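Student: sharing a sequence plus its predicted fold:
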Amino acid sequence: MEPAAQAAEGRRESAEERADRRWNELLQEVRVAQTGVQILFGFLLTVVFTPRFPTLAAPERAIYVVTLCLGAAATGALIGPVAFHRFVTGRNIKPQTVVWASRLTIVGLLLLLATIISAFLLILRVALHDSAVPWIVSGLVAWFLLCWFALPAWARHRYAGDR
């Protein structure tokens, strides 16, 4: 890469160095999400063995099954980048690996969002039996969308021209 192009991007690094840096940053991010999804999924696996589970109505059982499936899918997507990297290591395709691992991470975050919302819905339905539950859940969805997607998208748009 020419020095002018490197300076415009803010770093003097080769494509390989950039891929290494981006990979390390992605791994740090995935570690946080993996830990959260694995703990949540572990708790979800135990719910069926609690004394209260047999007393749940059919809709709550359906929500539980959906939540469990979403948790499993989120776990797979968020562990996926590690497996992806392991299978392609040494093939000189790290820049492409970073792109695909990043995509898996985004899918994993979307699935984690759906898992959290679904679990929250289940818990509130059992705890409150109230018509306010959909409103509370909708508020939580809005909050997550704001924190996880809207603010980063706004910052990306707002400061993209400052480079």
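Tutor: Yes, it's here.

Student: when you work out contacts or count neighbours from here on, use the C-alpha atoms and nothing else.
Tutor: Will do.

Student: how much space separates the residue nearest to the spatial centre of the chain from Trp148?
Tutor: Central residue of the chain (C-alpha atoms, centre = their mean): Leu109, 1.5 Å from the mean position. Taking C-alpha to C-alpha, to the nearest Å as the measure, Leu109 falls 9 Å from Trp148.

Student: same check on Cys69?
Tutor: 22 Å.

Student: got it, and Arg156?
Tutor: Counting by C-alpha to C-alpha - Arg156 and Trp148 are separated by 13 Å.

Student: who's more crowded, these two?
Tutor: Trp148 (14 against 11; other C-alpha atoms under 10 Å).

Student: which residues touch the more buried one?
Tutor: Contacts for Trp148 (C-alpha atoms under 8 Å, 6 or more residues apart in numbering) come out as none.

Student: residues of stretch 42-61 that come out buried?
Tutor: For stretch 42-61, a neighbour-count test (16 or more other C-alpha atoms under 10 Å) marks 44, 60-61 as buried.

Student: Gly76: which of those is nearest?
Tutor: Ranked by distance to Gly76 (C-alpha to C-alpha), those are led by Leu44 at 15.1 Å.

Student: distance check, the closest one against Ala74.
Tutor: 13 Å.

Student: run through the neighbouring helices and strands of the top helix by length along the chain.
Tutor: Across the chain, the longest stretch assigned as helix under DSSP state H is helix 94-128. Helix 94-128 is packed against helix 15-47, helix 58-88, helix 133-145, with contacts defined by 3 or more C-alpha pairs under 8 Å, 6 or more residues apart in numbering; DSSP states H and E.

Student: second structure follows, compare the two:
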Amino acid sequence: MNSQAVRPGETPSERADRNWNELMQELRVMQTGTQILTGFLLAVAFQPRFAELDDLQRGLYITLVLLAATATVLALTPVGLHRMLFHERRKVQLVRVADRLVKANLAVIGAVTVGVVALILDVALNRPTAIVAAALGVVVILLLWVGLPPLLRRRSGGATDEERPASSHM
């Protein structure tokens, strides 16, 4: 569903409310994944083998912890903004800003995910395998998150779910 689509009879305020609710659902999913990755990363430093990491692995680990913290802050920022501004009737502006924050957070979470896989494979197997897996991870993320949306738009001729007959919905 295209959350930006205008539904018949829907006011700008109603559309902002609908879009806000959809963003909050997306943030719930993102936050759960981020919490799991962050918890894993925080636990790594307290494992006996942590002292055995080489400088590159330790640098990657620190980078991943910082990215995971960034992802957490990005996911919480729309909630914080809403809390500070909700009495000021700024929902349209909040939706616009939250949309940008969610898109930025997708990039950060993608980087954390690829980096965690690379770190694990580097420690468990070897560096060349980790590099190949990281490169493949980046390609998969780009294909799914950047390449797939335009492909879906082209296949549907640009029509949104609301504009298509019910029989043609997936």
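Tutor: Yep, it's here. What you see is a predicted model; the values in this text were computed from it and never measured.

Student: after superposition, what is the TM-score?
Tutor: Remark: TM-score between the superposed chains equals 0.88 [TM-score structural alignment, normalised by the length of the first structure]; 156 aligned residues with a C-alpha RMSD of 1.7 Å.

Student: what's the most buried one of the helices and strands packed on helix 94-128 of the first structure?
Tutor: Highest mean neighbour count among these (mean count of other C-alpha atoms under 10 Å): helix 58-88, with a mean of 18.

Student: the second structure: matching residues for that one?
Tutor: The aligned range for helix 58-88 of the first structure in the second structure is 55-85, by TM-score structural alignment.

Student: quick check: that stretch compared with the first structure, mean distance?
Tutor: On superposition with the first structure, the mean distance recorded for stretch 55-85 of the second structure (mean C-alpha distance after the TM-score superposition for the first structure) is 0.8 Å.

Student: about what we covered before: so for the longest helix of the first structure, what gets flagged as buried?
Tutor: Per 16+ other C-alpha under 10 Å, helix 94-128 of the first structure contains these buried residues: 94-95, 97-98, 100-102, 104-105, 107-125.

Student: average offset between it and the second structure?
Tutor: Averaged out, helix 94-128 of the first structure is 0.8 Å away (mean C-alpha distance after the TM-score superposition for the first structure).

Student: for Trp148 of the first structure, see how far away the equivalent of Val123 of the second structure over in the first structure is.
Tutor: When the first structure is aligned by TM-score structural alignment, Val123 of the second structure is paired with Val126. Look at Val126 of the first structure and Trp148 of the first structure: by C-alpha to C-alpha, they are 27 Å apart.

Student: what's the answer for Thr67 of the first structure, then?
Tutor: Thr67 of the first structure sits at a distance of 20 Å from Trp148 of the first structure (criterion: C-alpha to C-alpha).

Student: circling back: ok, of the buried residues of stretch 42-61 of the first structure, which one's closest to Ala4 of the first structure?
Tutor: Set against Ala4 of the first structure, the nearest of these by C-alpha to C-alpha is Leu44 (52.3 Å).

Student: the closest one matches what in the second structure?
Tutor: By TM-score structural alignment, Leu44 of the first structure lines up with Leu41.

Student: contacting residues for the nearest residue to its match once chain neighbours are set aside?
Tutor: Distances taken as C-alpha to C-alpha, 6 or more residues apart in numbering put Val65 closest to Leu41 of the second structure, at 6.4 Å, once the chain neighbours are dropped. Val65 of the second structure sits next to 38, 41-42 when contact means C-alpha under 8 Å, 6+ apart.

Student: nearest to Gly80 of the second structure among the residues you listed?
Tutor: Thr38 (20.2 Å).

Student: and the closest residue to that closest one other than its chain neighbours, how close does it get to Ala107 of the second structure?
Tutor: In this structure, Thr38 of the second structure finds its nearest non-sequential neighbour in Ala68, 5.7 Å apart by C-alpha to C-alpha, 6+ apart. In this view, Ala68 of the second structure and Ala107 of the second structure are 11 Å apart by C-alpha to C-alpha.

Student: go on, Thr129 of the second structure?
Tutor: For Thr129 of the second structure, the distance to Ala107 of the second structure - C-alpha to C-alpha - is 23 Å.

Student: many thanks, have a good one.
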